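[1] I'd like to go over a predicted model; first the sequence, then the structure.
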Amino acid sequence: MRQGSGSPVLRQAAIRASCLAYQIWLARNARLFGERRMSLRFVVESACARAAELCHTSPVGGTLTARDIWGSHPASAVFCMVFFTWEPPSPSFLKVNFDGSVLDGGLRGGAGFVIRNPSARVVAAGGSQLFDTSVPCAELSAAWAGVRYARCVLRARSIILEGDSATVISWIQGGPRGGGCDHPLLRDIWAMARDGWAFQATHIYREGNGAADWVAAFVACHSGDTLWLGDGELPLALRVHMTHFEQHQMEESFPKEGKKKRKEKKREKIVHERCKTSKRHGFISKIDS
């Protein structure tokens, strides 16, 4: 790997070979320890997806080490400053976040999406369970389902598609003439993108794609299609997850404002409890300032 660091072609070949060896090792361990066997297709496609993400984020001129291959994806991208926060779309746009989930070595999985408006309110969220799939296929199915619902059902003309799969995003950004993957779902996405006024596909790190990740994991364990319309229909666990994530984002970006808001809520709760106690005893006590 060190010898191939200088040449982009040798570098990519070294990454692909290392990722394939790693996936084979994982499949071998799963077989030895009595877990579900992974199909050859699943092993190869997982290795290709992992290699594509590493090639996409790894610096061309840097030294390639084993840590770049075996380490986590965010660790391999630590050379640059990145932001993990989810941001609302621009006015007149809808943002479609998508994610795929694969379980049992590809025997089943899920494709989930979350569509939100410029006010960060959920317009629709859902997905479907998949069978005999791989990570890239699950991610692509999720992207297609989200774009299709936004374009064909919600009649959105301006869409921002956002996902944590660098592979799928690069396929979509490349377009029909990009020379990349040629898949029926990709062709359908490109056709829907041409029909609208504006379409943009962007990559976001997994830390900022938590809502879509939750939906993908949910639909992977539930048969059939799933659809929630608006914030009111979302499962309580998903609402709690999104609220906690947004609060964490606010505190990370504005730590003083987040701390101040928590103090204000705590004081309001104390005031409310004192008022209830006072009314119960037939008098209103003066609340200390």
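    Structure received.
[2] CA only for contacts and neighbour counts going forward, please
    OK.
[3] Give the buried residues for stretch 246-260.
    Gln249, Met250, Glu251, Gly258 (16 or more other Cα atoms under 10 Å).
[4] how far out from the middle of the chain is it?
    22 Å (Cα atoms, centre = their mean, to the nearest Å).
[5] Quick one: residues in contact with it.
    Under the criterion Cα atoms under 8 Å, 6 or more residues apart in numbering, residues Thr85 lie in contact with stretch 246-260.
[6] would you list every one of the helices in the stretch 151-289 of the chain?
    166-174, 184-195, 210-220, 236-253, 255-280 (DSSP state H, counting those that start in this stretch).
[7] Point out the most buried one among those.
    helix 210-220 (a mean of 24; mean count of other Cα atoms under 10 Å).
[8] Can you name every helix or strand that that one contacts?
    In terms of contacts (3 or more Cα pairs under 8 Å, 6 or more residues apart in numbering; DSSP states H and E), helix 210-220 is packed against strand 94-103, strand 108-116, strand 122-131, helix 236-253.
[9] any idea how far the residue most central in space within the chain lies from Gly112?
    In the chain, the centroid-proximal residue (Cα atoms, centre = their mean) is Asn209; its distance is 3.4 Å. Distance, Asn209 to Gly112, using Cα to Cα, to the nearest Å: 11 Å.
[10] here comes the other one, which I'd like you to weigh against the first:
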Amino acid sequence: MTPSSAWSAPPPAFFKANWDGAIDKDNSKVGIGVIVRDSEGLVMASLCSSITLNFDPSLGEAVAALKATILCAELGLTHIVLEGDALSVVQAVQNEEENWSAFGMVVRDVKSMLSKVWVWSIHHTPRELNVIAHILTKYALTCSEDCCILLEDYPPYIQHLL
């Protein structure tokens, strides 16, 4: 099974944002990758971003989820499905408990952004089904730019996965 055939489309009129975060411990960087597709699998946007952040994989993944949520909001999407391979982030967003750690505060920001969306859901997906977002994160760690957003487009190095 290839990653593109394993990707499941969101319901009609919904958009799916797959997100991932990757850590570069040596350089204290987090790479973030997001790809947003419609129910037909057409790419609405892609994002590669890197930020300086002390080594904390959960926090890096939470920041990636926040970037995905912000991107969807900036695109004006009102019906979204968020999908990432960080189970702790997915569970934290689904959970109503407050957490005052740095991780919890980022999750709170995700929830705040989602409160402005009409209909949303967040799901865990295995890494092998989140390949495109993962490749975008790895690429983000090598970029000199802080952030690159492509609208209705994607970098050529993921073409074969779509």
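    On my side now, so go ahead. Keep in mind that this is a model prediction, so the values were computed, not measured.
[11] out of the helices of the stretch 151-289 of the first structure, nearest to Val96 of the first structure?
    Checking those against Val96 of the first structure by Cα to Cα gives helix 210-220 as the closest, at 9.1 Å.
[12] Could you tell me where the closest one falls in the second structure?
    On the basis of TM-score structural alignment, helix 210-220 of the first structure is assigned to residues 131-141 in the second structure.
[13] next one: the matching stretch to chain centre, how far?
    10 Å.
[14] now do stretch 74-82 of the second structure
    Computed by Cα atoms, centre = their mean, the chain-centroid distance of stretch 74-82 of the second structure equals 12 Å.
[15] Also stretch 110-129 of the first structure?
    The chain centre lies 11 Å from the centre of stretch 110-129 of the first structure; the measure is Cα atoms, centre = their mean.
[16] Kindly report the same for stretch 215-233 of the first structure.
    Stretch 215-233 of the first structure sits 15 Å away from the centroid of its parent chain (Cα atoms, centre = their mean).
[17] What lies in contact with stretch 162-170 of the first structure?
    Contacts for stretch 162-170 of the first structure (Cα under 8 Å, 6+ apart): 49, 52-53, 56, 95-99, 136, 139-140, 143, 201-206, 209.
[18] Under the alignment, what does Tyr90 of the first structure map to in the second structure?
    I think there's a mix-up here, since residue 90 of the first structure is Ser and not Tyr. Using TM-score structural alignment, Ser90 of the first structure pairs with Pro11 in the second structure.
[19] Oops, could you answer that again for Leu20 of the first structure instead?
    Checking TM-score structural alignment: Leu20 of the first structure goes with nothing.
[20] ok, now how distant is Leu20 of the first structure from Asp195 of the first structure?
    With the distance defined as Cα to Cα, Leu20 of the first structure ends up 39 Å from Asp195 of the first structure.
[21] again with Ala216 of the first structure
    The value you get for Ala216 of the first structure to Asp195 of the first structure, if Cα to Cα is used, is 27 Å.
[22] ok, now Thr167 of the first structure?
    With Cα to Cα as the criterion, Thr167 of the first structure and Asp195 of the first structure are 24 Å apart.
[23] on that earlier part again, just the buried residues of the contacts of stretch 162-170 of the first structure.
    49, 52-53, 95-99, 136, 139-140, 143, 201-206, 209.
[24] just to revisit the earlier point, in the buried residues of stretch 246-260 of the first structure, find the pair that's most separated.
    Using Cα to Cα, those reach their maximum pairwise distance at Gln249 and Gly258, which is 9.4 Å.
[25] give me the number of residues near Cys19 of the first structure?
    For Cys19 of the first structure, the count of nearby residues is 24 (other Cα atoms under 10 Å).
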